[in-house]
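# Just to be clear, the model below is a prediction. Sequence and coordinates:
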Amino acid sequence: MFTAAVCTEICKPLEFQQKKDHGLSPFDDEVLLSVKYCGINFADILVCQGKYQSSIPVPFTPGTEVTGIVQEVGKNVKTLKKGDKVVSLIMSGGFSTHCIAPEVFTWKLPSSVDLRAGAGLVVNYGTAYLALTRKANLQQGESVLVTAAAGGTGLAAVEIASKVFKSKHVIAACGGPEKGNIAKSKGATDVIDYKQEKLRNRIKDITGGDGVDVVFDPVGGDMFLDCVKSLAREGRILTIGYASGKIPSIPANLLLLKSGSAMGLFWGEYRIMNTPVFLKSVEDVLEQTRLGNITPHIGKEFPLNKINEAFQYVMGRGSTGKVVISMDRQESNL
């Protein structure tokens, strides 16, 4: 039985469809997967709303970050075989029981990560790793501030800064004690509850007035300006996304006065514009996972037939870590 969540009309709920046969067959450089989990990324929601930078003609099945079991391989496939447990990045089609995936963007899962956790591994950690290394050039012992630190990408940045780079201060800014505790579990040395505390004042206290070397910001909005003002000399601020819904503007003189830098990262674009760098970011994440430095946090799981509720949950901004869809369950006990 082939089951999929299908977008038949933009801005309408996804339809839950079933067929007797999936009718899928891999080309020479592809594999057929039995999908077990698909992670929800905000881009999945945006494309169904017609708000993403690239569109897909309806009807289509969204979903790009999947884990599953290889069922069939194309004749040119060398690195994978039937029965392998894998994680894959596809262009669409992930919220279904079966999908076709390119070999080049499909990797064997490390033995320490199960299929469920694997669905929160590649996008979040690949983004955070490339941002902190290639863009910010984070050095061991430097201090890092992460906003939205209990979200999927934020938690990834906290864990990488703490466990890979051994940062002196890993400051997690998030809303509420529950989210703060999750950030601490991933290695945050300090937590700022921005519902209760002033960001700049706390950073001054934590760093002794020096400011932070690197800011990892998926939030944007008014907080971005406070983050820039909290930079240390020669500090770097990374703009990763705009969860606040507001794209910030900053006075350039603030960067001049601190000899600082502001830079952006659109990780998914590297897949096309610089594939070797993109692939290396994933390979580095998988290696750090094997070393025990990375363990994805799955905040909540929904069954496939509850995908519309899952989208609403993610849009509500109350989620922590990664929210995943299970293909094998018709109801979730989480």
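Yep, that arrived.

# alpha carbons only for contacts and neighbour counts from here, please
Noted.

# Check which residues of stretch 163-175 are buried.
Going by neighbour count (16 or more other CA atoms under 10 Å), the buried part of stretch 163-175 is 163-167, 169-175.

# ends of that stretch, how far apart?
23 Å (CA to CA, to the nearest Å).

# swap in stretch 80-90?
16 Å.

# all helices of the stretch 1-150 of the chain, in order?
42-48, 115-118, 122-130 (DSSP state H, counting those that start in this stretch).

# Which elements pack onto the second one?
The one in question is helix 115-118. Using 3 or more CA pairs under 8 Å, 6 or more residues apart in numbering; DSSP states H and E, the elements in contact with helix 115-118 are strand 30-39, strand 65-73, strand 85-89.

# how far away is the nearest residue to residue 131 once chain neighbours are set aside from residue 187?
Once flanking residues are discounted, residue 131 sits nearest to residue 265: 6.4 Å by CA to CA, 6 or more residues apart in numbering. Distance check for residue 265 against residue 187: by CA to CA, it reads 23 Å.

# ditto for residue 213
17 Å.

# my read: residue 135 touches residue 263, true?
Yes - counting by CA atoms under 8 Å, residue 263 is a contact partner of residue 135 at 7.3 Å.

# and here's the other structure:
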Amino acid sequence: MRAMICRQWGPPESLRLEDMERPPLKPGQVRIAVRAAGVSFGTSLVIAGKYQRKPPFPFAPGTEISGTVIEAAADAKAFKVGDAVYAVLDWGGFAEEAVAHEVNVFPKPPSLDWAHAVPLSTSYPTAGAALLWPRFMDLQAGEWLLVHAAAGGVGMAAVEIGKMMGARVIATAGGPDKCAFARAHGADHVIDYRAGDFRDQVLQITGGSGADVVFDPVGGDVFNQSLRCMAPEARICPIGFAGGTIPSIPANILLVKNLTVVGLNLGYYLGWSPHDARFEQAARMADLHRRLHDAVEAGALRPHVDRTFALEDVASAFRALLDRQVMGRIVLAM
């Protein structure tokens, strides 16, 4: 089978298209003929050797796929050959075939094509877990939700889920095109962060009260500014540091305003942490994915793919992503 292979840490341009043996099928796994694979900032860190998980060389990167089940282990009962699915992998997605634990595989909504099913692997579950799970943000109807990087794959998902839950959504994005994109996906108010600080604008929009819930994939100064435009007893969830800086949390502001900070690492529930929790968390994740599946079929969620690239053009796909030329997601089409 063909696969994009990483043999040393480096930029995406270091990946090479090679013919490789099919990955072995282990108990509890299914083999999938890959039709589409997601390109993400996190995967760029894996390729560079800067992610907390480092696969053994040589390996095919890629953790999000959609495709057709072509083989199932004897003890894998959830799916059968021919089923259309999307899946989360440890790695191996940038290939014509991949294997996945069946607890990390989910039925593809019939209304979505292969490319548009890919964001359901991690983008929508990240936003869904942060906003919907009671131990996290537990977003309620009528609350003010502030979503940063709202034109990105995870931010866009947070905007849509917020509207689905009846929240009043304020989105930040960079530039008029991305602001228009966020508004088209449901944001009630959009702030162009390139035009100045968003703090005063959030306070003005909310009548001085501030945001009740903040979804932050950016970190750095965005996180610090957010603390200063949050309502008393508000919640903020950092889910990444795309801005490149990990903020230090000023505990005095948390105390004075009675704020709650809850981080979310979705990878813990996917089996990507030192403790492999994917099996003990399988029912919880399956319930979240069923909820997202139903929302897609009801038209409440509309995954967006900015563009697709061929497998051999993966370096160009990463360059578009890292140069911030993307709205929604970028996908490799097999």
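Arrived safely. Not measured: the values here are computed from a predicted model.

# about what we covered before: between residue 135 and residue 263 of structure 1, who's got more neighbours?
More crowded of residue 135 of structure 1 and residue 263, by other CA atoms under 10 Å: residue 135, with 16 against 12.

# is it true that residue 268 of structure 2 lies in a strand?
No - remark: residue 268 of structure 2 does not belong to a strand; assigned using DSSP: H, G, I helix; E, B strand; the rest coil, it is helix.

# Tell me how many other residues crowd it.
There are 15 residues near residue 268 of structure 2, going by other CA under 10 Å.

# OK, contacts around the residue nearest to residue 131 of structure 1?
The contact partners of residue 265 of structure 1, by CA atoms under 8 Å, 6 or more residues apart in numbering, come to 127, 131, 135, 238-240.

# Please apply the same query to residue 277 of structure 1.
residue 270.

# How far does stretch 17-33 of structure 2 stretch from one end to the other?
Start-to-end, stretch 17-33 of structure 2 (CA to CA) is 17 Å.

# same question, stretch 200-216 of structure 2
Calculated as CA to CA, the first-to-last residue distance of stretch 200-216 of structure 2 is 17 Å.

# Equivalent analysis for stretch 188-205 of structure 2, please.
In stretch 188-205 of structure 2, first residue to last residue: 10 Å (CA to CA).

# what's the answer for stretch 16-26 of structure 1, then?
End-to-end for stretch 16-26 of structure 1, by CA to CA: 24 Å.

# circling back to that earlier point, any idea which of the helices of the stretch 1-150 of structure 1 is most buried?
Mean neighbour count, computed with mean count of other CA atoms under 10 Å, is highest for helix 122-130 among those, reaching a mean of 24.

# Now tabulate the helices and strands packed on helix 115-118 of structure 1 in CSV and tack on mean neighbour count.
Formatted as CSV, these follow (neighbours: other CA atoms under 10 Å):
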stretch, mean neighbour count
strand 30-39, 26
strand 65-73, 25
strand 85-89, 24
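
# Compare these and give me the one nearest residue 9 of structure 1.
Nearest of these to residue 9 of structure 1, taken as CA to CA: strand 30-39 at 21.3 Å.

# mean offset of that closest one relative to structure 2 (after superposition)
Superposed on structure 2, strand 30-39 of structure 1 shows a mean distance to its aligned partners of 0.9 Å (mean CA distance after the TM-score superposition for structure 1).

# try stretch 65-72 of structure 1
Counting by mean CA distance after the TM-score superposition for structure 1, stretch 65-72 of structure 1 comes out at 0.9 Å.

# Find the residues that touch each one of residue 135 and residue 263 of structure 1.
Taking CA under 8 Å, 6+ apart as the contact rule, residue 135 of structure 1 and residue 263 both touch residue 238.

# Name the nearest residue to the most centrally placed residue in structure 2, ignoring sequence neighbours.
With distances taken as CA atoms, centre = their mean, residue 123 lies nearest the centre of structure 2, 2.4 Å away. Spatial nearest neighbour of residue 123 of structure 2, excluding adjacent residues (CA to CA, 6+ apart): residue 154 at 4.7 Å.

# The one you found: what's it in contact with?
So, once contact is read as CA under 8 Å, 6+ apart, residue 154 of structure 2 ends up touching 123-124, 126-127, 217, 328.

# separation between it and residue 19 of structure 2?
In terms of CA to CA, residue 154 of structure 2 sits 33 Å off from residue 19 of structure 2.

# Let me know the secondary structure of the residue nearest to residue 123 of structure 2.
With three-state DSSP as the basis, the three-state label of residue 154 of structure 2 is helix.

# any chance of the helices of the stretch 1-150 of structure 1 in JSON lines, with distance to residue 56 of structure 1 too?
JSON lines is the format used below for the helices of the stretch 1-150 of structure 1 (distance: least, CA to CA, whole Å):
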{"stretch": "helix 42-48", "distance to residue 56 of structure 1": "7"}
{"stretch": "helix 115-118", "distance to residue 56 of structure 1": "26"}
{"stretch": "helix 122-130", "distance to residue 56 of structure 1": "20"}
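
# so which of these comes closest to residue 313 of structure 1?
helix 42-48 (11.2 Å).

# with structure 2 superposed, average distance for that closest one?
Mean deviation of helix 42-48 of structure 1 relative to structure 2 after superposition (mean CA distance after the TM-score superposition for structure 1): 1.3 Å.

# Read off where that helix ends up in structure 2.
Against structure 2, the aligned range for helix 42-48 of structure 1 is residues 41-47 (TM-score structural alignment).

# wait, is residue 181 of structure 1 part of a helix?
Yes - with three-state DSSP as the criterion, residue 181 of structure 1 is assigned to a helix.

# Could you check how far it is from residue 244 of structure 1?
From residue 181 of structure 1 to residue 244 of structure 1 the distance is 22 Å (CA to CA).

# ok so, going back, how far away is the residue nearest to residue 131 of structure 1 from residue 186 of structure 1?
Residue 265 of structure 1 is 23 Å from residue 186 of structure 1, by CA to CA.

# Next: residue 271 of structure 1.
Taken as CA to CA, the span from residue 271 of structure 1 to residue 186 of structure 1 is 28 Å.
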